[in-house]
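J.: Below are the sequence and a predicted model; questions follow.
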Amino acid sequence: MKIAFFSSRQYDIEIFNELNTQYDHKLEFFVPELNEKYAVLAKGHDAVCIFVNDDLNETVIAELAGYGIKAILLRCTGFNNVDFAAAKAHGIMVYRVGYYSPYSVAEYAMTLILALNRKVYKSYNRIKRGNFELEGLMGFDLHQKTVGVVGTGKIGKVFIDILKGFGCKVLAYDLFQNEDCLKAGVTYTELNQLFAESDIISLHCPLSEQNRHMINEASIELMKPGVMIINTSRGGLINTLATIEALKTGKIGSLGIDVYEEEAELFFKNLSDKIIQDDIFARLLTFPNVLISGHQAFFTKNALDDIANATLQNAKDAETQITNENSL
């Protein structure tokens, strides 16, 4: 297949080209995100390959259909940025990555917890300035702390295994209970109970219209004073304005996020010589108890290899289906 890659970075080009020797697709890489402005770049291709911040709304999908695009290949597991109804109406197949190393995101979520709790980022910056004082660096033992895990799929399950290694008590919420988690002694609760009883809350669920802004003014009110919130899933799970207010009062004691609901204008770009125009994000940066990274939780060689192989195989499957349909 002739595939147009959007939101491409050098690591995408290197890994996909390396693994494509096994599949022999024709790959073309574009830096811009796929949206109404750049959809024209898909002309002359059979499929588009997109990432988390590409916007495939009804208008974009209609334009892609006009260019003869037969398949949308997501190189991620989340698919909240694709209008599935529009794709179906235009006869465009949609494929996502069903699996990539769950250890990448799960381990990173624990990295955020440890860095926030033990103030690693603060001590690092202090010591570079010759300040070796311990004031303000006190953390707490994770042992026996209650951690609420929202979403117990592959990533959530690995994250729970890590928590168990630290001796944490784990509460979990998911629409579908994971048998492996139950066998590991995880207690499933209602979401409000998880919010109320957890010292740390970590989000590992996909974003949907039903759970958008699940962290909001009402749910924060249920939480323990000083709760730590971790989000390595999707930014839209958190109402940022409500979270800022809770950080100001101390209701939220610390926040670690690898995603942000308006990240499309910021993440995966070098803006070091520019003024950030997002005032809400800029406010988050002022808190000493907030740790932000730019959607890098997935970013391990293992995970990228898994993503590339799955995506290229999806393209092969799409090609086979198109060939079979044309032969009827």
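T.: Nice, thanks for sending it over. Numbers count the residues shown, from 1 in each chain.
J.: make it CA atoms for all contacts and neighbour counts henceforth
T.: OK.
J.: Okay, buried residues for the longest helix along the chain please.
T.: The helix that spans the most residues within the chain, counting by DSSP state H, is helix 301-327. Residues of helix 301-327 classed as buried by neighbour count (16 or more other CA atoms under 10 Å): 303-316, 318-319.
J.: can you check stretch 274-282 too?
T.: residue 281.
J.: ok so, going back, closest one to residue 173 out of the buried residues of helix 301-327, please.
T.: residue 303 (25.3 Å; CA to CA).
J.: quick one: the nearest residue to the closest one once chain neighbours are set aside from residue 61, how far?
T.: Excluding its sequence neighbours, the residue lying closest to residue 303 (CA to CA, 6 or more residues apart in numbering) is residue 101, at 4.8 Å. Look at residue 101 and residue 61: by CA to CA, to the nearest Å, they are 30 Å apart.
J.: Next up, a structure to set beside the first:
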Amino acid sequence: MKITFFSSKPYDKEFFDKVNKNFNFELDYFETHLGPHVLNIIDHSDAVCAFVNDKLNAEVLESLSRKGVKYIALRCAGFNNVDLEAAKRLGLRVCRVPAYSPEAVAEHAMAMILTLNRKTHKAYNRVREQNFSLNGLMGFNLYQKTIGVIGTGNIGAAFAKIAKGFGARVVAYDIRENQELKDLGMDYIPLEQLFAESDVISLHCPLTDATHHMVNKDSISKMKKNVMLINTSRGGLIDTKAVIDGLKSKHIGYLGIDVYEQEEKLFFRDLSHTIIEDDMIQRLMSFPNVLVTAHQAFFTEEALEQIATSTLTSLSHFEKAEEFENPNAVLI
């Protein structure tokens, strides 16, 4: 099987080449995003391996099908960038990585909370300039604070357990309740109640029509004054303009985002010598109480190895018409 990778980086090649020793597939890597503009570079590929910002709309899928591509492998959990109806109509099989070291993302979410709260990034820069003053660095205890978790799948559950370890009161909202978390003493409550009671809110749900812009002007107005908001899931969960307004009015006290609605034009690239034309991200980064990381929450050795293993295993199952060990890996 020949697999063409898009949005690939040196670390993707490193881990996929390592795992591929067990499969012996032909791997072809391209750093460019997948979209209508690059379809001509696909040559006799059986499968395409895509990432979070690749566009797999009906037009792209139809072109891939005409070129003989049979399989679409997403090396991520989310699949909001794929037109599944078009893929099904075209007879394309689609798989994803439903769970890859959920602790990686959960730990990054907590790292963002601690960084924003205790201002360790600011303290680091101060001390390097021989400024040992504590003025402006005051934080708050997470102990006995209320941390709201929206979405308690693998990542949300891992995060909730970490938050519980700090002695916080952990409340959750999900359309499916996790019995293990309930047994650990965590309460599921209505979403509006979670907004109203949480000192910290961490988003861990997929991007769907129902969750698009779930953080908006109306939901922000229901949140506690000075709330901390963390998003390590998908940028589209947040209405960026509404969040900027919330920061300006000081209703939102802290914001940590590892994802951004328009990130495909920014993230995974070195733009240090470029004038960024996105006024929204520039405005966000101008706030002293905002922390932005560039979709790195997943970025651990363990996660990358699991992503590569899961992706190539799924493609092997497709090729051999085998039953999947994890049915959640198959979308079509």
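T.: Here it is on my side, so go on. Just so you know, these numbers come straight off a predicted model, no measurement behind them.
J.: What ranges does the second structure have for its helices?
T.: 10-19, 58-66, 84-90, 102-118, 120-128, 154-165, 179-183, 191-197, 217-222, 240-248, 279-286, 301-320.
J.: Adding distance to residue 262 of the second structure, write the ones you listed out as TSV.
T.: Putting those into TSV (distance: least, CA to CA, whole Å) gives the following:
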stretch	distance to residue 262 of the second structure
helix 10-19	22
helix 58-66	20
helix 84-90	22
helix 102-118	20
helix 120-128	25
helix 154-165	23
helix 179-183	33
helix 191-197	25
helix 217-222	19
helix 240-248	10
helix 279-286	9
helix 301-320	24
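J.: To residue 265 of the second structure, which of these lies closest?
T.: Per CA to CA, nearest to residue 265 of the second structure of these: helix 279-286, 11.0 Å.
J.: Mean distance between the closest one and the first structure after superposition?
T.: After superposition onto the first structure, helix 279-286 of the second structure sits on average 0.5 Å from its aligned residues (mean CA distance after the TM-score superposition for the first structure).
J.: Stretch 241-248 of the second structure now?
T.: Mean for stretch 241-248 of the second structure is 0.3 Å (mean CA distance after the TM-score superposition for the first structure).
J.: ok, and what's touching that stretch?
T.: The contact list for stretch 241-248 of the second structure (CA atoms under 8 Å, 6 or more residues apart in numbering) reads 215-217, 220, 252-254, 280, 283-284.
J.: do the same with stretch 58-72 of the second structure
T.: 35-36, 39, 42-50, 83, 86-87, 90-95, 315, 318.
J.: Please pick the buried ones from those.
T.: 35, 42, 45-50, 83, 86-87, 90, 92-95, 315, 318.
J.: Please name the nearest non-neighbouring residue to residue 38 of the second structure.
T.: residue 32 (7.9 Å).
J.: From residue 203 of the second structure, how far off is that neighbour?
T.: Residue 32 of the second structure is 29 Å from residue 203 of the second structure, by CA to CA.
J.: Looking at the two, which is more packed in?
T.: residue 203 (24 against 14; other CA atoms under 10 Å).
J.: any idea how far that one lies from residue 313 of the second structure?
T.: With CA to CA as the criterion, residue 203 of the second structure and residue 313 of the second structure are 29 Å apart.
J.: And for residue 283 of the second structure?
T.: Distance from residue 283 of the second structure to residue 313 of the second structure, by CA to CA: 42 Å.
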